[in-house]
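Q: got a predicted model here, sequence first, then my questions.
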Amino acid sequence: MRLLLALCLCLCSAAAQAREFAIDHLEPASWWVGMKHHRVELMVHGQGIASLAPRVGHPGVVVSDVQKLANPNYLFVTLDIAADAAPGTFDIELLQGDRVAARRPFLLQAREAGSAARKGFDPADAIYLITPDRFVNGDPGNDSVPGMREAADRKDPNGRHGGDLAGIAAHMDYVAGMGFTQLWPTPLLENNQPRFSYHGYAITDLYRIDPRFGSNEDYRALSARARGLGVGLLMDVVLNHIGSSHWWMQDLPTADWINHGGTFSPTNHLRSTVQDPHAAPQDHAAFVEGWFSPGMPDLNQRNPHLATYLIQNSLWWIEYAGLSGIREDTFGYADSQFLSAWGKAILDEYPGFSMVGEEWSGSPATVAHWQRGKANADGHVPWMPSMMDFPLHIALREAFKEAKEGDVGFTGLYEMLGNDYLYPEAASLVVFAENHDTTRLLANVDGDVGLFKMAMAYLATVRGTPQFFYGSEVLMQGPRERDDGRIRADMPGGWRGDAKNAFTGTGLSASELDAQDYLRRLLQWRKGTPVVQHGKLRHYGPEDGVYVYFRHDGKDTVMVALNRNATARTLLPARFAEYLDGATGSDVMTGTAVSFERPLSLPGKSATIMQVRRGPGTR
């Protein structure tokens, strides 16, 4: 009996020792030879996986570090990839003694030529922001996908409507033809949330394109098609939070992976606490550690493994998809030291790359805190080349909010630009009148197309990189009060059977066609006019509802005169003799000659853009 019992125990012990293990997640599952970031930390996840020992058998690749956590289901394995390692696929093996208990393939790739020297966006570009689910439904077959919690329902303003990568790719010629040179889609990564998944900001898999948009390969193909048309692809990156349905939430790597231990605690949104020398520490902590909503768990970037994971994820997508830029969401809500490390790591790898951060504040000092080159009193060293210019955005919307006589509105816009001394590089900011989180500009001006066109002209000619919102070129208006699902409405013509089609012009009214043509001509002119991209800005204080400024570079000069009044105004050139004395000009939009020897007539609610030509001997 004892012998039988011993035999049973021995067999059970052997069976336990020989049991099979499964690698449920290996992230990242690929990398590249020749990256400066050549020490890659892999997150390996599977039941009881920490009891195993990793091994690789590929020339030029070694396991240089292994970290185990309190959670036995995780291993963090660092691969050191030599510069002369051979590209190819090999297995990440996990050993139980001498036995291979689990394995997963890993792909080591060769980099595309010139990858590290890629050029990002700059003020020569014009960015087109789209909400992919609402742009074009190119493949109705992926509107609803088995295993994804939310199915398509176009009747629901807050539901999924079916827009996808196939639709975007099929209409890239429209994007390029309008004069846009960069495409910014809101997040395309998997959002397997039960509700509101269309917007993309509650990511549930950081290495996977949402299958209702398409595949990773489709995303890479879109980037290549865009580049072929002269359009770069920006990725909307979210470092601050994830979706509550992310697989991490079922098995957190560490107790501190999610702020507040994975329990909802709302942020106070007090963004000034990051720089405020008088701020109570608990207020600052509540800002950066608080959650946006119960559906968006807040990440703790102070955890070194999570910080490395997020940095590598951004590098992976840049290299994989051939990105030209990143728009980083909710920038200031993340840990400041991590943001420095993240930005530096990306620019170390891609020195000419572009990134723009979202800091939704009306204070130039608060926004400037995050831009590369800013010397901050608190010692924070920023690495972001660009920030979204929310202070100018707010002033612009107020200036064009409604037709007013006099200088009310324009003075605020003029004075906001006067704060440019606070920025290390104001010319690198991204300027905009609207985005996916605001009411549309046309609603802001109560449907006044004249004011709308003026604002478009301002964005195209003021300093910075202009960003435009999809559909506004055909006068999509939306509600006057914020209602996200209706603001992010479907692009006309993006769905079969639409009565209006922005891409072909079918069904558009005369005013819609005119607005579209106006922006197209404006942006195409801007593409070929370096002085409005990189020239210096000189502006004159608004008088009688007229705001005048110049872009100049020592060779070329462009004059812009904005008349916000409902009626025409006369402008005396003598005030601007520095640029106009002895000069001739032409109206950029009409091509008609302009004389600066007599008063200029500015139509009501108009932007007059003039090319200024200096004769021999003029200053």
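A: Thanks, I have it.
Q: from now on I want contacts and neighbour counts done on CA atoms only, so please keep to that.
A: Noted.
Q: all strands for the stretch 101-250 of the chain, in order.
A: For the stretch 101-250 of the chain, the strands defined by DSSP state E, counting those that start in this stretch occupy 127-130, 182-185, 189-190, 205-209, 232-238.
Q: other SSEs contacting the second one?
A: Packed against strand 182-185, as judged by 3 or more Cα pairs under 8 Å, 6 or more residues apart in numbering; DSSP states H and E, are the following elements: strand 127-130, strand 232-238.
Q: how far does that strand sit from the chain's center?
A: The chain centre lies 8 Å from the centre of strand 182-185; the measure is Cα atoms, centre = their mean, to the nearest Å.
Q: not counting its own residues, what contacts that strand?
A: Applying Cα atoms under 8 Å, 6 or more residues apart in numbering, the set of residues contacting strand 182-185 from outside is 121, 125-132, 231-236, 327.
Q: so how many other residues sit close to Trp316?
A: Counted with other Cα atoms under 10 Å, residues neighbouring Trp316 total 18.
Q: sorry, back to before: of all the strands of the stretch 101-250 of the chain, which one comes closest to His305?
A: strand 205-209 (15.0 Å; Cα to Cα).
Q: take the one below as the second:
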Amino acid sequence: MNLLKLSLIPCLLLSLISSTAFSAASKIDHLEPMFWWVGMNNPNLQLMVHGEHIGNLKVEISYPGVQLMGVTKVDNDNYLFLNLQVSSTAKAGKFNIVFRDASGKEIHYPYELKQRRKESAERKGFDNSDVIYLIMPDRFANGDLDNNSVENLSEKVDRNNPDGRHGGDIQGIIKHLDYLEDLGITALWNTPLLEDNEPQGSYHSYAISDYYKIDARFGTNEDYRRLSQACQKHGIKLIMDMVFNHCGMAHWWMKDLPSKDWVHLHDKFTPSNHRKSTIQDPYASKIDRDQFLDGWFVGCMPDLNQQNELLMTYLIQNSIWWVEYADLGGIRMDTYPYNDPQGMSEWGQALLREYPHFNFVGETWYKSAADIAYWQKDALNADGYNSYMPCVMDFQLFFEMQKAFNESTGWEKGMVRLYESLAADYLYHDTGNLLTFAENHDTDRIMWVLDGDIQKFKLLMTFLLTTRGTPQLYSGIEILMEGKKSDGDGKMRIDFPGGWKQDQRNAFTKQGRTAREADAFQFLRNLLNWRKNNAVIHSGNLRHYVPENNVYVYFRSNAEKSVMVVLNSNAEAQKINLSRFSESMKTYISGKDILSGKLFDFSQDTMEVEANTSLVIELQ
């Protein structure tokens, strides 16, 4: 997530600790996680309890296989942290946690342990066989008119306001999963769906006010589970967008912090300097590094102190809770380098201990491969740091794609940009586990960058979907939606046409698309569904050749198949010398372009490629 254009007034807390007296009417406001599972690899469970003077009470638990190992008190006596150990012999069931004051008065809080599914630990996350579809739920489709505005949440629906809430929700996504399956999508990443109770700009939901609650304007926790189950029926993995660097000012604990070091507080409002390089920079000063890590992202997003062990445990358990509860197929972590590096390393290790085959990706917004590679699991970093983040976002390739298709041939221009970008892959520990994309919710729409040129669009999509990595598409790219960042986030993040009953046309249907949109949609649909069934593109070896005359040729191959990809980014047809590619073409004598159906005979020395044309040739 980049700098959000919100109307922000920095809010510093003058009073953090409440001091009301305990009474028999005291109640527990929050106990999180609300329930847990028997059979986790890590038997330890930390419960955060918030209630009036709850810290003055004694706690008892009597349930076979569950042992209260200790109670941690903090500055604020409205909190207790209970350290439980759940034995592998424990049975799923309900029991009471008893809180007792000095006079013997008690609060009984029911707690439940559920049975973990045996196959949960072996779950597979998304990988390079997938194509991820990114949705901003508020701008995709409104499937439930009853939750457009919610009484106890500040911001109400206002579709006329580009920066307001428009009413898209979980039910709207569920209703269009058949559309995504038909398109060829195999994984779904929604921007955050958790509650964001900021008074304005809350539609993006990156200022989370409750880490265990789906925003009621999107639906309920159970609706999110239904989304996951529906996705699986359509062969789609569900990826959850998480935000741990900061919470929202409207988060319930900001009114009553557990301790003064729960968030980074300063004498005056101190924003992050946004200098991500200070983490890897061997010469960085402590003051610059600290301001990057500890400064607030923006004024309504308090910076969480992940060096606080209680908070870090809370965040780790929150991730595991959502994976189990919603049966997730992946996690995307927002603003990844802004988080405390050691805390996030512990987070990654904890996830992989529970789910060895799971996948999660960090937002690594850098322009160089060297900077991005630093954050990938098992990178050979000079400082010895290991993030345990399996997948990182390939922003370097993104920046090069935005330029490459608008340039003519040159020493470092045009298709050469793509070649040189991939030539830096030696820096990555795992080149197959890179998230590749041409646009997302924080960038210019690629069709605005390409000045609406559909031929350039086809060239770019061919590259994105046949090179290494896991491609991500942003909702609406299939119908050539445009938008530029300089117009403002809200105006760039426009609604998908047809997602609202009152829309004049429905681009989810063939009848609702213009001829130009239909052309782009069908091109992408054909390529996506072909990719879905061709492992050679998922994980086959990549061999590429230095572009000549702005023509880029590369091959993907495995033991069963070889595919030749040709990108001619010229306004004129080009002839290419086939003998140059003998290393990859070997004994193949013909091929068929899966995009056009055209047959090619390789008995000649040269092959002509039409202007502004891409070819994906299955070699025979």
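A: Now that the structure is in, tell me what you want to look at. For clarity, every value in this text was computed on a predicted model and none was experimentally measured.
Q: follow-up on the earlier one: tabulate the strands of the stretch 101-250 of the first structure (TSV), appending distance to Ala117 of the first structure and mean neighbour count.
A: Shown next, in TSV, are these (distance: least, Cα to Cα, whole Å; neighbours: other Cα atoms under 10 Å):
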stretch	distance to Ala117 of the first structure	mean neighbour count
strand 127-130	21	24
strand 182-185	18	24
strand 189-190	26	26
strand 205-209	24	19
strand 232-238	14	25
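Q: and Asp156 of the first structure, which of the helices and strands packed on strand 182-185 of the first structure is closest to it?
A: Using Cα to Cα as the criterion, the shortest distance between Asp156 of the first structure and these is 18.8 Å, found for strand 127-130.
Q: the closest one vs the second structure, average offset?
A: Here strand 127-130 of the first structure, set against the second structure after superposition, deviates by a mean of 0.3 Å using mean Cα distance after the TM-score superposition for the first structure.
Q: ok so, going back, out of the helices and strands packed on strand 182-185 of the first structure, nearest to Arg520 of the first structure?
A: Judging these by Cα to Cα, what sits closest to Arg520 of the first structure is strand 127-130, at 12.2 Å.
Q: now do the same contact list for Ile479 of the second structure.
A: With contacts taken as Cα under 8 Å, 6+ apart, Ile479 of the second structure has the following neighbours: Ala507, Arg513, Glu517, Ala518, Ala520, Phe521.
Q: no no, Glu190 of the first structure
A: Neighbours of Glu190 of the first structure in contact, by Cα under 8 Å, 6+ apart: Gly200, Ile203, Thr204, Asp205, Leu206, Arg208, Ile209, Asp210, Pro211.
Q: next one: Gln301 of the first structure
A: With contacts defined as Cα under 8 Å, 6+ apart, the neighbours of Gln301 of the first structure are Trp257, Ala307, Ala334, Asp335, Phe338.
Q: check Gly232 of the first structure too.
A: Taking Cα under 8 Å, 6+ apart as the definition of contact, the neighbours of Gly232 of the first structure are Gly120, Phe121, Thr181, Gln182, Leu183, Ser223, Ala226, Leu323, Ser324, Gly325.
Q: in CSV: these, plus distance to Val175 of the first structure.
A: Output for the contacts of Gly232 of the first structure, formatted as CSV (distance: Cα to Cα, whole Å):
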residue, distance to Val175 of the first structure
Gly120, 18
Phe121, 16
Thr181, 8
Gln182, 9
Leu183, 8
Ser223, 13
Ala226, 9
Leu323, 17
Ser324, 16
Gly325, 17
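Q: relative to Ala6 of the first structure, which of those is nearest.
A: Of all the contacts of Gly232 of the first structure, the one with the least separation from Ala6 of the first structure (Cα to Cα) is Leu323, at 62.1 Å.
Q: distance of Trp252 of the second structure relative to Gly201 of the second structure?
A: Applying Cα to Cα, to the nearest Å, the value for Trp252 of the second structure to Gly201 of the second structure is 18 Å.
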